[in-house]
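Engineer: quick one: sequence plus predicted model below, questions after.
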Amino acid sequence: MGTAPPDTAEGLTPVEAARSLIPLLAAEAVRTEERRALTETTVTALRRAGLLRLGTPAAYGGQGAGARTAVDVCEELARGCASASWTAGIAYGGALFASQLPDPERETLWRDDPDTVVCGTATPSGTARRTGDGWTLSGRWPWISGIRHAPWTLLGFARPGTGGEPERDMAVVPTSALTVEDTWHMAGMRGTGSHTAVADEVYVPDSRTISFTAMADGVYRRRHPGEPRITFHLSINLPLVATAVGIAAASLEKVLDAAARGRPALSPLHRLVAEAPAHQLNLADAATLTDTARLHLRRAADEIDTHARAGHRPALAERARLRMDAAHAMRCARDAMSLLLDTAGAGSFADGSALQRAWRDIETASRHAALSVQTSKEIYGRALLGAPLPPNPVI
């Protein structure tokens, strides 16, 4: 039996609501991992707390939350369950994408349920054939987190561009029109259920497609002038970095608590872990790395929100730095986790250990392609030196 979710989060801010769910999510985390999907108890709790509607436009009963709120929410959720945090972040990003659609399509998605989850992948895959006033999609789209809980799925695809180069688009497709293949058998983040979507001649009208170029050029901001402007990929992916920060922060608390309760040091020099200078220095480094990750992430979220509210797209040099902020935060969180395991010891790798699960989760999450430190460094270095970068709406 799962833990009963709270009845309501009425009167709480989204961050407070997320914090209130930490014990429940932690209690459900083992079952979530075993099922390789969020438990119904977890999904119900997220829904009741309003955390699946963070990115839903306010006009349709959503939070219309900015990146900073989403970042802070996902950090709190990750203290209980990394997969729940990641899925909430995916729902936020999916809603931001879908909010670019025309109002009749947005009404179809959210009129009856502002908690409707939109998941998906921006990576172009499959084939797209022009059919009337739309596209017919076929192919496979792997690693779509939360697809078991999402009535709608975003599928990235490439189409011929006016200048000869392919253009990147996304299609919003009813998940019921797709086959979901059970392919997510991974070391970490198992509860995200990031399976593969298969489309077989699925028609999508133009009204349910989103152009990366149009989004970068602010076309959709003009369609919905009262709503924040989206900066891909930063607006979408910053909450996913917060999952890693939350994992590191929760793990730091666990290791510090064990030391405070008198964990013995397996050393001939010191009786307790708390007395050993090596562990004191190690924990200081881990805490500083976690703080560094949080500071970089929050700076990036605050700057993105400022631009989003003003309807601006950050300049290229700033986008490069903000992308570096996100990748650096992710790497710092992972490095902090490694130091914490040095102090926690080999016992942390035992089956059933919460620290072992945290280690597997952060090692998996930090390899997300959009958050690659190497790619972000190259982009940032080129921007700093004024070297050319391709005219790509993703950059």
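Structural biologist: Alright, I've got the coordinates.
Engineer: okay, CA-based contacts and neighbour counts for the rest of this
Structural biologist: Will do.
Engineer: quick one: the strands in the protein, in order.
Structural biologist: 118-121, 127-131, 134-144, 152-160, 166-174, 179-181, 195-205, 209-211 (DSSP state E).
Engineer: nearest to Q63, out of those strands?
Structural biologist: strand 118-121 (14.9 Å; C-alpha to C-alpha).
Engineer: what is that closest one packed up against?
Structural biologist: helix 82-98, strand 134-144, strand 152-160 (3 or more C-alpha pairs under 8 Å, 6 or more residues apart in numbering; DSSP states H and E).
Engineer: pull out the buried positions in the helix ranked longest in the chain.
Structural biologist: Determined from DSSP state H, the single longest helix within the chain is helix 277-310. For helix 277-310, burial by neighbour count (16 or more other C-alpha atoms under 10 Å) applies to 279, 282-283, 285-287, 289-294, 296-298, 300-302, 304-308.
Engineer: next up, a structure to set beside the first:
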Amino acid sequence: MSGNAIVSADELRKRAEDLAPLIRSKALSAEQNRTLDDEVVEALAEAGLFDLRRPQRYGGHESSALDMGEILATISAADASTGWSTSVWTIGAWLAATFPDHVQDEVFATPAVRICVALSPTAVATDTGDGLIVNGQWHFVSGARHSHWQVIMTMAPALDGSQWPVAALVPMSDLIVDDDWDTSGFAATGSVNTAAKDLYVPRERTLPMPLVLQEQFASELNASSPVFRTPMIPTGAAGFIGVAIGMGRAALAEFHRNLPGRAVAFTDYGVQSEAPVTHFEVAEAALKLEEAEYYAWRMATLLDEKGAAGEAWTVQERMHNRGRLGRLVQLVEEAVDKLATASGGSSIKSTMPMQRIRRDIQAFSLHGLMHPSTNFELYGRALCGLGPNTGYL
């Protein structure tokens, strides 16, 4: 199903919904194995759900941010680790589409190609004239074991002799995988370490990160597409908001699934749904999730609208966007925590999805891009008339 035929957004959403039972059924074993289930990965690939940001000329969908968010929310509601990994591969495809067109020919020659990403420049490189020799390692590389390529980040010599971060496309076969992934949350993402030792990367497969962050992309054929003329950080954020929304929806659904017949232990309430405390808890959680969706779809709509119009983002808009991201993450985490607390002692069993959702949203909120306090500080600087304290806007 991942061929060249144009597939509607409705059809892609239906495919995600159809795969949800399979994804859900493999969630516990995937967590125990610390990597995604092979059958799930193959099914998502066959359904074309790794092609949301693959360029159309290679059989991709070039999905809008709104459609992408809804599809990723559906996958993430079935299992957050699967949704997170799919989001990472979606962002990886978008990043690959900013490289020179002939480089894309090589990368996208693989059907349902999966490109993992490491944005921290934790490696060093020397310049050979026609490329770079890279040494170093990268941490938290989600989906590495099921990926074909990785976008690595390394410090390398700039034209003026200083050092700057450079992104490079590298086949996974050229990298060393060190499985140190043993975590409380997002366990099934298999976010292992990868490393390079005296790895040669041709110049054509490198892009200076400061240029990428300023939308100075190397692709000519993608330049007219609304999907590929948006800033990297708002684009990346749009890829992750569906993961948060999916976790919130899953927690609310799980709470309601277990509500019938449940009592409030050591009280006179033989039916939890009749207890006023339950009404307060579920109402507050549901409203927090409703607010989170407002921020999420506002971010996605803004990205789509400005991409379609070819409008540049101001620094203040970028800082505000990060603030919205922090707020929606905070709201989802608070809602999940409230629903988990209201779910009683039985919800902590390893077979119960609620406890995994709770751990996964905590892991999500600790990510550097998602962390609420970091994002609030950045937006607060804009509100106080100050510039950003980061280039990742």
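Structural biologist: Ah, there it is. Keep in mind it's a predicted model, so treat the numbers as computed, not measured.
Engineer: okay, the strands of the first structure in JSON lines with mean neighbour count and distance to A37 of the first structure next?
Structural biologist: Below are the strands of the first structure laid out as JSON lines (neighbours: other C-alpha atoms under 10 Å; distance: least, C-alpha to C-alpha, whole Å):
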{"stretch": "strand 118-121", "mean neighbour count": "28", "distance to A37 of the first structure": "14"}
{"stretch": "strand 127-131", "mean neighbour count": "16", "distance to A37 of the first structure": "28"}
{"stretch": "strand 134-144", "mean neighbour count": "20", "distance to A37 of the first structure": "12"}
{"stretch": "strand 152-160", "mean neighbour count": "22", "distance to A37 of the first structure": "16"}
{"stretch": "strand 166-174", "mean neighbour count": "21", "distance to A37 of the first structure": "20"}
{"stretch": "strand 179-181", "mean neighbour count": "16", "distance to A37 of the first structure": "13"}
{"stretch": "strand 195-205", "mean neighbour count": "19", "distance to A37 of the first structure": "10"}
{"stretch": "strand 209-211", "mean neighbour count": "22", "distance to A37 of the first structure": "28"}
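Engineer: and those strands: which comes nearest Y380 of the first structure?
Structural biologist: Once those are compared by C-alpha to C-alpha, strand 166-174 is nearest, at 22.6 Å.
Engineer: now the closest one on the second structure. Mean distance?
Structural biologist: With the two structures superposed, strand 166-174 of the first structure lies on average 1.5 Å from its match in the second structure, counting by mean C-alpha distance after the TM-score superposition for the first structure.
Engineer: and that strand, how far from the chain's centre?
Structural biologist: Distance of strand 166-174 of the first structure from the chain centroid (C-alpha atoms, centre = their mean, to the nearest Å) equals 20 Å.
Engineer: which neighbouring elements make contact with it?
Structural biologist: Contact here means 3+ C-alpha pairs under 8 Å, 6+ apart; on that basis strand 166-174 of the first structure packs against strand 152-160, strand 195-205, strand 209-211, helix 212-216.
Engineer: so where is the last one in the second structure?
Structural biologist: Helix 212-216 of the first structure falls opposite residues 209-213 of the second structure when the two are matched by TM-score structural alignment.
Engineer: the matching stretch: average distance to aligned residues in the first structure?
Structural biologist: Mean deviation of stretch 209-213 of the second structure relative to the first structure after superposition (mean C-alpha distance after the TM-score superposition for the first structure): 2.4 Å.
Engineer: roughly how far apart are the equivalent of Q32 of the second structure over in the first structure and L316 of the first structure?
Structural biologist: Alignment note (TM-score structural alignment): Q32 of the second structure maps to E34 of the first structure. Using C-alpha to C-alpha, to the nearest Å, we find E34 of the first structure at a distance of 43 Å from L316 of the first structure.
Engineer: check T131 of the first structure too.
Structural biologist: Counting by C-alpha to C-alpha - T131 of the first structure and L316 of the first structure are separated by 36 Å.
Engineer: A301 of the first structure now?
Structural biologist: 16 Å.
Engineer: distance of the spatially most central residue of the first structure relative to P102 of the first structure?
Structural biologist: Nearest to the mean C-alpha position of the first structure, by C-alpha atoms, centre = their mean, lies L240 at 2.6 Å. Applying C-alpha to C-alpha, the value for L240 of the first structure to P102 of the first structure is 27 Å.
Engineer: please produce JSON lines containing the helices and strands packed on strand 166-174 of the first structure, extended by distance to A65 of the first structure.
Structural biologist: Listed next are those as JSON lines, based on distance: least, C-alpha to C-alpha, whole Å:
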{"stretch": "strand 152-160", "distance to A65 of the first structure": "20"}
{"stretch": "strand 195-205", "distance to A65 of the first structure": "27"}
{"stretch": "strand 209-211", "distance to A65 of the first structure": "21"}
{"stretch": "helix 212-216", "distance to A65 of the first structure": "19"}
